[in-house]
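Novice: Predicted model, plus sequence, below.
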Amino acid sequence: MDDGDYCYPHLLSNQKLTQNLGRVEMDSDGCLQLCLEEVANGLRNPLAMVHANDGTHRFFVGEQVGLVWAFLPDRSKLEKPFLNITKAVLTSSWEGDERGFLGITFHPKYKYNGKLYVYYSVEIGFDERIRISEFRVSANDMNLVDHTSER
C-alpha cells in the first residue's frame, strides 16, 4: 500500500489506527495480534455493521431477514428495530440463501438530511429483483426510520 501508516509495523505505532481496536500486541515473532471484543449477540444472520457518523456514537447492525437494530454507545440494543422491512424482503429458511437484506449505508450528510440507503432482494410477480431504496429517519424519533419515506 502507498500509505505507510497502514503497513506493518506502523500500525502499532500509529495511535489514530489503534485507539479503538482494543488490546493490540506483537508476539515474539513480530506478528500483529488483535484482541477482539464482542459488541452484540443474539442476532440472526447479521451481515452489516455501520455507524451514521452523526455524532451520536450509535452503531447499526442489519440482519438478513430485514431488520436493522440501533445500538447505543453503552452497547445496549434498542427494543424496537431502527428499520423493519421484513414484509418486503425476499428471503427463505434455506441455509446459505444469499437473498434478503444485503446492505445499508448512511448518506455522508446524514446528520443534516437524515437519508440512508438500503440494498435488498424483493419478489415482483415471479421475478426476483434487487432493490436499492432511500429512506429518511423519522422526524419524531432519531432511532426509527420513517418507513413511508421509501423511494
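Specialist: Cool, got the structure. Numbering: from 1, shown residues only.
Novice: contacts and neighbour counts: CA atoms only from here.
Specialist: Will do.
Novice: show me what contacts Val61?
Specialist: 46-50, 68-71 (CA atoms under 8 Å, 6 or more residues apart in numbering).
Novice: run the last query once more with 7 Å
Specialist: Residues in contact with Val61 (CA atoms under 7 Å, 6 or more residues apart in numbering) are 46, 48-50, 68-70.
Novice: can you put those residues in CSV and add neighbour count, distance to Gln15 and secondary structure?
Specialist: Listed next are the contacts of Val61 as CSV, based on neighbours: other CA atoms under 10 Å; distance: CA to CA, whole Å; DSSP: H, G, I helix; E, B strand; the rest coil:
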residue, neighbour count, distance to Gln15, secondary structure
Pro46, 19, 30, strand
Ala48, 16, 26, strand
Met49, 16, 23, strand
Val50, 15, 22, strand
Val68, 25, 31, strand
Trp69, 22, 30, strand
Ala70, 24, 28, strand
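Novice: What is the nearest of those to Tyr110?
Specialist: Val50 (12.7 Å; CA to CA).
Novice: Excluding chain neighbours, what is closest to the closest one?
Specialist: Distance criterion CA to CA, 6 or more residues apart in numbering; nearest residue to Val50, sequence neighbours excluded, is Phe60 at 5.3 Å.
Novice: adding another structure so you can compare the two:
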Amino acid sequence: MSFENLQLKNQLCHRLYMASNNIARAYREPLLALNLTYPQYVVMMALWEKDEITIAQLIEHTAIDGGAMTQILKKLSDKSLLSVIKDEKDKRKRLLKLSDAGQTLKLKATDIPDKVLCKFPGITPPQTQQLMDLLDLVVGQSSKRP
C-alpha cells in the first residue's frame, strides 16, 4: 500500500496554507503603519470601492463571516474610520459610511499593493494575474454545493 498521496509535497492545501501565511506576513509591516489588521484592510478596501453599503452587502463582497465582521466593524468604528447609520429607505438596515479619516486613509494605503508585490520579485505581472485566476477558480469551485 502506498501513502504517496499523504506526503506534504503532494498537497495543494499545504501550498495554499504556506502561501497564505507568507502573504499575510508581507502585509503585516505596511498595514502596521496604517494601524490596520489584514481583515480590517479588506473591509476598508471594499468601502473605498463603494461607500454607504449595507453590512450584508459588505459581507457578500468580502466573504468575511458575519460574526468576524461585527468585530471588525466595531474596531474600525472605535478608530473613527467609519460609522454605522440607519438606512433612510429601510430603518431596519444599517449602512456603513466612511468618515473623513477613513477616506484620508485611502491616500496613505495606495502604495500597499506595490509594497507587498515587491516582496515577491520573482513573480511577474502575468503570473500574478494567472495565480489570481486560478485562485478564483478554486474559490468558485469550493463554494459550490455538491
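Specialist: Right, received. Where do you want to start? This structure is a prediction, so every number in the text was calculated from the model and none was measured.
Novice: Quick check: TM-score for this pair?
Specialist: Remark: TM-score between the superposed chains equals 0.21 [TM-score structural alignment, normalised by the length of the second structure]; 57 aligned residues with a CA RMSD of 5.4 Å.
Novice: List the contacts of the helix or strand harbouring Gln129 of the second structure.
Specialist: Here Gln129 of the second structure sits within helix 125-142, counting by DSSP states H and E. Applying CA under 7 Å, 6+ apart, helix 125-142 of the second structure has no contact partners.
Novice: ranges for the strands of the second structure?
Specialist: All strands of the second structure, identified by DSSP state E, fall at 53-54, 82-86, 94-98.
Novice: Need the winner for burial among these.
Specialist: strand 94-98 (a mean of 20; mean count of other CA atoms under 10 Å).
Novice: what helices or strands is it leaning on?
Specialist: Under the contact criterion of 3 or more CA pairs under 7 Å, 6 or more residues apart in numbering; DSSP states H and E, strand 94-98 of the second structure touches strand 53-54, helix 55-62, strand 82-86.
Novice: tell me what the first one is packed against?
Specialist: Spelled out, that is strand 53-54 of the second structure. By 3+ CA pairs under 7 Å, 6+ apart, strand 53-54 of the second structure packs against strand 94-98.
Novice: got the angle for the strand it packs on vs helix 55-62?
Specialist: Inter-element angle recorded for strand 94-98 of the second structure and helix 55-62: 60 degrees (by axes from the mean of the first three to the mean of the last three CA atoms, to 10 degrees).
Novice: what sits against Asn21 of the second structure?
Specialist: Asn21 of the second structure touches nothing, counting by CA under 7 Å, 6+ apart.
Novice: I'd like the distance from it to Lys74 of the second structure, if you could.
Specialist: Separation of Asn21 of the second structure from Lys74 of the second structure (CA to CA, to the nearest Å): 25 Å.
Novice: Same check on Asp133 of the second structure?
Specialist: 33 Å.
Novice: The residue nearest to Val50 of the first structure: helix or strand, and which one exactly?
Specialist: Secondary-structure assignment from DSSP H and E places Phe60 of the first structure in strand 59-63.
Novice: List the buried residues in that strand.
Specialist: Judged by neighbour count (16 or more other CA atoms under 10 Å), strand 59-63 of the first structure contains these buried residues: 59-63.
Novice: got those as JSON lines, with distance to Phe101 of the first structure columns?
Specialist: Conversion of the buried residues of strand 59-63 of the first structure to JSON lines gives the following (distance: CA to CA, whole Å):
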{"residue": "Phe59", "distance to Phe101 of the first structure": "17"}
{"residue": "Phe60", "distance to Phe101 of the first structure": "14"}
{"residue": "Val61", "distance to Phe101 of the first structure": "11"}
{"residue": "Gly62", "distance to Phe101 of the first structure": "7"}
{"residue": "Glu63", "distance to Phe101 of the first structure": "7"}
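Novice: Leu95 of the second structure and Pro39 of the second structure, how far apart?
Specialist: To Pro39 of the second structure, Leu95 of the second structure is 19 Å away according to CA to CA.
Novice: quick one on the thing from earlier: mind picking the two most distant members of the buried residues of strand 59-63 of the first structure?
Specialist: It's Phe59 and Glu63 that sit farthest apart of these, by CA to CA, at 13.5 Å.
Novice: Near the spatially closest residue to Gln40 of the second structure that is not a sequence neighbour, how many other residues are there?
Specialist: If the residues on either side of it in the chain are set aside, Gln40 of the second structure comes closest to Ile72, at 6.0 Å by CA to CA, 6+ apart. Ile72 of the second structure: 18 surrounding residues under other CA atoms under 10 Å.
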